[in-house]
Every structure is written in C-alpha cells, then in structure tokens.
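Engineer: from the sequence below, what's the structure:
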Amino acid sequence: MNDDPRAAFDAALIPGMRDRLADAYREFRAREAEAIATLAPPASGGSIGAYRDRDCPICGTPAGAARPVLQAHGLTLLDCPGCGLTYTRQVMEEAADAGRYRASALDEALIALRLSEPYLELETARARYYLDRLAAQGAAGGRLLEIGSGFGTLLVEAGQRGWQALGLEPGRLGATATRRRGATVVEGYFPQDLPDPAARFEAIAALDVLEHMASPLPFLADIRQRLAPGGLLFIQVPNWDSLLVRLEGAASSVVCPGHWSYFTPATLTGLLARAGFRALEVGTVQSEIDRQAAFAPEAVAAALNQLRPGEAGVPDAARLHALKLGYKLVGVFAPG
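Structural biologist: A predicted model of the protein is given here:
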C-alpha cells in the first residue's frame, strides 16, 4: 500500500482511473488542440490577436543573449543566461490574452472533464493535500483567497474546514459552476476585482496561474500586499523539470500558447525570492509514471541523467518526487 498522500490523486497509481477518465479526456484533448492552433501567433496561423517580443520577464536580460531550447506552435522557448528561467520569446498582447477566458468549446470540454465523477475524486483529494500542506506550515484557518479558482474544488474543501474562502475566476463557466457548488466566487481578475481592496488573507492560492503571467513579478507583489501578517502563499505550476515533459518535448501539452514561463524548482524559488518570499517547502505531485513507461527505458534514463546528472535507471513515482521530477511543481511560501 502506498502511504504517500500524493498517491490519492495520482491517476497513474490508481487502478482503472485512466479508463474512467478516457472519454472526457479524449474530448478535452481534441478541443485543446483546436484552441492551441487558434491561439498561436498570427504568423503561425493563429487568429486571436497580436503578439510582441520580450526580454526575460524576471531579470530583464535581453532575449538576444538567451539560448533557444525549443520551438512549438510558433513560439520560441529561451533559457535566460541571467536567472535561468525558460520563457517564451513571444507573448500575446494583454487584451487578446484576456480573450482566452471567454466561453468556448474548450471550456465546455473542460467543465465536462473537471466536474466528472472520477476527476472530482482526484481534485478533492488534491485540494485536501494542499490544505494539509498549508496547515503543516501554520495556516489552518482564517481567510483564503484562490486566484484563478477554476471550478471551485479547493474553495469547497477549504469551506468545509472552516476557512472563509473566496475565489477570483475570469472564466464565466468556472465561476457559475463554483457558485452551484456552494462556494463564493467573483468573476474577474486579481487584484482589481477583489470585492474589498483592503481585505487581507491568511492564505492565497494560485494553482496553474503563474505560468500565464507575462509579468510575474508585479503579480507576486500584489499578492504580497494582500497577505495578512503571517499569511502564506501556495503555488502550483507545470514543472519544466518534469521527466515526462522533457521526454515529450514540443509534443507536451504543457508547451502551448498561454504558458509564457516554464518553471523548475530552482527558477520558481528564485522568482519568489526576487518578489520577497522565502520557500517553506517545494515539491512535486502527479508522477505520470504510466505515460513515462511509453518511452524506451534508454530514453528515460538519458532524460533523467540530463535533468539530474549522476542519476541512472528508470525512476518509480517515489524517486521522481524525491528528485522533484513530477509533473506539477508545488510550493508554500512566506513573505520575508
């Protein structure tokens, strides 16, 4: 029996879970592929809006000094020689970027997936684990804000633990679904649509949000201003050090328009430090070990050694997490 609490929401480790999710995921992936084609830069066939070029959004090192590492969907990913961040050379203009959150066929497929019974089982277990991590670091109650609250599972679970939970969600379908589940949510953006600009929170969560920020540092500064004394920040982002992501390369669904920054444990911690936060804990969730098994053992071992020099063989889920090579990167951070 796996006694790691992360196993409770790791689809790869739960017998039959992939089969239960298959139909909803098949429809979602089809709609996702259509959305990616639409959101690509116009020069690559996209139709949403204009893009601009930029330098490193963290340290400002000119893009001309960076090393190209990948090209996909009309985007060039660069490694910054100044701070180590991997980021897209091109970024969508703000007004066009906001259009991604209007209701679409992708949203319909996403709601069918995320409110399906098997997915909710995983999401609920994950939310409980995240609340446990906050509690372990000293945040067990008070006011909780989730930025980009999706379909409200973290808010629902937080409310059941006695938190005064509020969500901010730019997507109308997500906000509507959250209200139907009994949680409190405002349809809008952080920080301008907060109902009370003076409110301070004992915990703020941003799950799969930071990678969408063209300018992460001002976003994190706004978060810091709205934490109560002793308040904590919980972050989840796709892990650029994920062994599966590196094996899939440009074919990974993590690499797409809308994801403007690609964080590793080191660059996430470095960014938060620049924003005035210290890391209390950083780790990974979701092994995707079954998808990793689709690759030849030699390819897996080579990718592992490239990411963590000196490591060899084919890692299991426990070793992936120990090396911080899981699919998602999570962390708890405190100001100061």
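
Engineer: CA only for contacts and neighbour counts going forward, please
Structural biologist: OK.

Engineer: what distance do you get for Arg278 to Ala302?
Structural biologist: Remark: distance between Arg278 and Ala302 (C-alpha to C-alpha, to the nearest Å) = 33 Å.

Engineer: for this protein, which helix extends over the most residues?
Structural biologist: Longest helix in the chain by number of residues, with DSSP state H as the criterion: helix 17-39.

Engineer: so how far is that helix off the chain centroid?
Structural biologist: Taking C-alpha atoms, centre = their mean, to the nearest Å, one finds the center of helix 17-39 at 17 Å from the center of the full chain.

Engineer: and that helix, which residues are buried?
Structural biologist: 17, 21, 24-25, 27-28, 31-32, 35-39 (16 or more other C-alpha atoms under 10 Å).

Engineer: beyond the host helix or strand of Ala95, next helix or strand please.
Structural biologist: Per DSSP states H and E, Ala95 falls inside helix 94-98. On the C-terminal side of helix 94-98, the closest following helix or strand by DSSP H and E is helix 105-114.

Engineer: same for the helix or strand that that following helix is followed by, what does it pack against?
Structural biologist: Later in the chain than helix 105-114, the nearest helix or strand by DSSP H and E is helix 117-136. Packed against helix 117-136, as judged by 3 or more C-alpha pairs under 8 Å, 6 or more residues apart in numbering; DSSP states H and E, are the following elements: helix 17-39, helix 153-160.

Engineer: which elements pack onto the very next helix or strand once past helix 117-136?
Structural biologist: Using DSSP H and E, the helix or strand that follows helix 117-136 in sequence is strand 143-147. Packing contacts for strand 143-147, counted by 3+ C-alpha pairs under 8 Å, 6+ apart, involve helix 153-160, strand 164-169, strand 201-207.

Engineer: sequence B follows; please return its structure for comparison with A:
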Amino acid sequence: MADGTSWSAADTEATVCCLCGVPGEVVHRRPPFAVVRCPICALVFVSPRLTAPALQRLYDEPAYFEGGVYGDRTRWSPAMVLQRVWSHGRLADLARLRPPPASLLEIGSGYGLFLAAARDAGYQVRGVELSHTGVQVARSELGLDVVEGQLADAPTDPVDVICFWDTLEHVPDPLQFLRQVRARLAPDGVIALSVPSVSSLPARALGSRWWTLKPEQHIWHFTPRTLALVAARAGLVITSVVRSPVRAANAGRLDSIVAFGRALPERVDGGAPDV
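Structural biologist: Okay, here's the model as predicted:
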C-alpha cells in the first residue's frame, strides 16, 4: 500500500482543523484526498483522509519502512548513512539540553535506529510504535523496549526527553497528541521533533507535485508558525528550530524542520498554562 495502492472514498473520512474546529479550504486535490488550509489559523491538513483502520493497514505493510528515508536496513545505502547522520546530530543537540543518562522516550520509533543510537550514547530509552513490523524488528534485532500502539498505550511516568521524528504529521489529532506528550514530560524535560515544512521552498515551488505531500499518510502539514501555535495550545513552547540542510540534525533535507522545546509553566492555581 505504501507503494501506490489505490484508495477509494470508502477508505476516507472528513475532518476539521484541530485548533479551530472548522473545515479547511482546498489547496490541492489528490483524489480521494484533498489538502486543505484552515481559514482561521492557516494550519494545513488532509480532508478527506484515510480512516484509522485504513491507516493501520498502511503502517502494517512491511514495505512501509523500506526505501525512501529508511533505505534498506540490511545493507549499506545512502538513506541509512543519512539516518546515522541525523541521529548523531540530533543526539548532539539533545546532549546540550538534557544530557545522558536522562530517560528518553521516542514516539514513532520505527525500526528503532534512533533509539539504539540514543541507548549507545547513554540514554535510558523506551519507544512507542504503531507498526507491528517496526516493533518486532526493534525488539528482536536491537533488543529495545518498545510498546506496540499509540502514545496513549505508553507508560505515563515522567520522561526527561520525548522525541518524535517525522511523526506529528501522521497522528489523527496533533493537539491531543502534544497534550499527551506534555503530560508525560518531566518538569525540566525537553521535546525534540521533526516535521515536513509546507512553507519550505520545495513545497511552495512544487505545489501538488511536492514529493513529501503524501496525503495518504501525511495528514497534517506545518510551518514553524503553525507548529508553535499547536504546541502552545498543548502547553509547550518551541525554543529553537533547525531549517538548514547542512546542519547534521537536518542533513540533506530541503523541506524539513527539526524543533526543540519544553513545557510551559502551569498556572499557580493549578490550571492549564496561559498561552
């Protein structure tokens, strides 16, 4: 399915902006999908999009993790070299913010390549992954502690570092997801993430031909501004953003951003953070 299997309207559902609760205005049509923009906050998302059962079928396909940025994990490939460069750069950035032996949770851990690198760097690691194939590889081949399922299925004890690389664009509701992240983040904890950037030059120049559009799986598209908006509503603040493709954390990626953040302080009356 990841290699171009056709989807029908029966596999899709309509949705609304997770921030404003309103339908979006069409930007691109890729039947049976449409890429839309919220008329209030400008967050870009897919509606109609795949239903949860259809998405699960997509992620359970072994071919989902092969090729593309994942490459062939069984042999040398440029994609695997990039994976190692990203891991090295992101861990170097994290070490300046929250060094090992801090606890680290990766959401959407895939085959466990970043988790294994973080473990080798001295972090105490755990993962959460929706794909059955990804979980089995991470557990059996790399010996990692990975929960199969959504973030809601993961332990709720506080974590020092929570990472989600190329994950936020896939979740059904990024606001709800980030609220769950904040609930698991230690008071002095750090979040780290990467997302495709819909305001990048390739995205703006190529429009509906943008190679990262992928409406069957990328159902939310962020700019640095809309990412900060969703994070703030969830009680988080983005403290730095890496856009440069020459930085190791984002090496070779012309249409991606890497971001770091922390929790906003709670109000003294115990209520939600002021945002």
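
Engineer: so what number do they get for TM-score?
Structural biologist: In this superposition the chains share a TM-score of 0.84, using TM-score structural alignment, normalised by the length of structure 2; 257 aligned residues with a C-alpha RMSD of 2.4 Å.

Engineer: out of the helices and strands packed on helix 117-136 of structure 1, which is closest to Arg100 of structure 1?
Structural biologist: Closest approach to Arg100 of structure 1 among those is made by helix 17-39 (8.1 Å; C-alpha to C-alpha).

Engineer: now which residue in structure 1 aligns to Asp120 of structure 2?
Structural biologist: Aligned by TM-score structural alignment, Asp120 of structure 2 pairs with Gln160 of structure 1.

Engineer: kindly report the same for Trp220 of structure 2.
Structural biologist: So, by TM-score structural alignment, Trp220 of structure 2 is matched to Ser261.

Engineer: isn't that match up against Tyr87?
Structural biologist: Yes: if you go by C-alpha atoms under 8 Å, Ser261 of structure 1 and Tyr87 touch, sitting 4.4 Å apart.

Engineer: quick revisit: save the buried residues of helix 17-39 of structure 1 as TSV, and put in distance to Ala139 of structure 1 too.
Structural biologist: As requested, the buried residues of helix 17-39 of structure 1 are exported to TSV (distance: C-alpha to C-alpha, whole Å):
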residue	distance to Ala139 of structure 1
Met17	32
Leu21	33
Ala24	35
Tyr25	34
Glu27	38
Phe28	35
Arg31	38
Glu32	36
Ala35	38
Ile36	38
Ala37	41
Thr38	41
Leu39	38
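
Engineer: give the burial count for the nearest residue to Val22 of structure 2 once chain neighbours are set aside, as a bare number.
Structural biologist: Sequence neighbours aside, Val16 is the residue nearest to Val22 of structure 2 in space, at 5.1 Å (criterion: C-alpha to C-alpha, 6 or more residues apart in numbering). Burial of Val16 of structure 2 is recorded as 18 neighbouring residues (other C-alpha atoms under 10 Å).

Engineer: show me the contacts for Val16 of structure 2.
Structural biologist: Going by C-alpha atoms under 8 Å, 6 or more residues apart in numbering, Val16 of structure 2 touches Val22, Pro23, Gly24, Ser47.

Engineer: repeat the analysis, applying 7 Å as the threshold.
Structural biologist: Contact analysis of Val16 of structure 2 by C-alpha atoms under 7 Å, 6 or more residues apart in numbering lists Val22, Pro23, Gly24.

Engineer: conserved subset of those in structure 1?
Structural biologist: By both residues aligned by TM-score structural alignment, their matches' C-alpha atoms under 7 Å, the contacts of Val16 of structure 2 still in contact after alignment to structure 1 are Val22, Pro23.

Engineer: give me the subset of the contacts of Val16 of structure 2 lying in strands.
Structural biologist: Assignment to strands by DSSP state E places none of the contacts of Val16 of structure 2 there.

Engineer: now distance to Pro39 of structure 2 too, for the contacts of Val16 of structure 2, in a markdown table please.
Structural biologist: A markdown table is the format used below for these (distance: C-alpha to C-alpha, whole Å):
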| residue | distance to Pro39 of structure 2 |
| --- | --- |
| Val22 | 8 |
| Pro23 | 8 |
| Gly24 | 6 |
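
Engineer: list only buried entries from the contacts of Val16 of structure 2.
Structural biologist: Pro23, Gly24.

Engineer: now, among the contacts of Val16 of structure 2, which is nearest to Val81 of structure 2?
Structural biologist: Closest approach to Val81 of structure 2 among those (C-alpha to C-alpha): Gly24, at 38.3 Å.

Engineer: the closest one and Pro48 of structure 2: what is the separation?
Structural biologist: For Gly24 of structure 2, the distance to Pro48 of structure 2 - C-alpha to C-alpha - is 10 Å.
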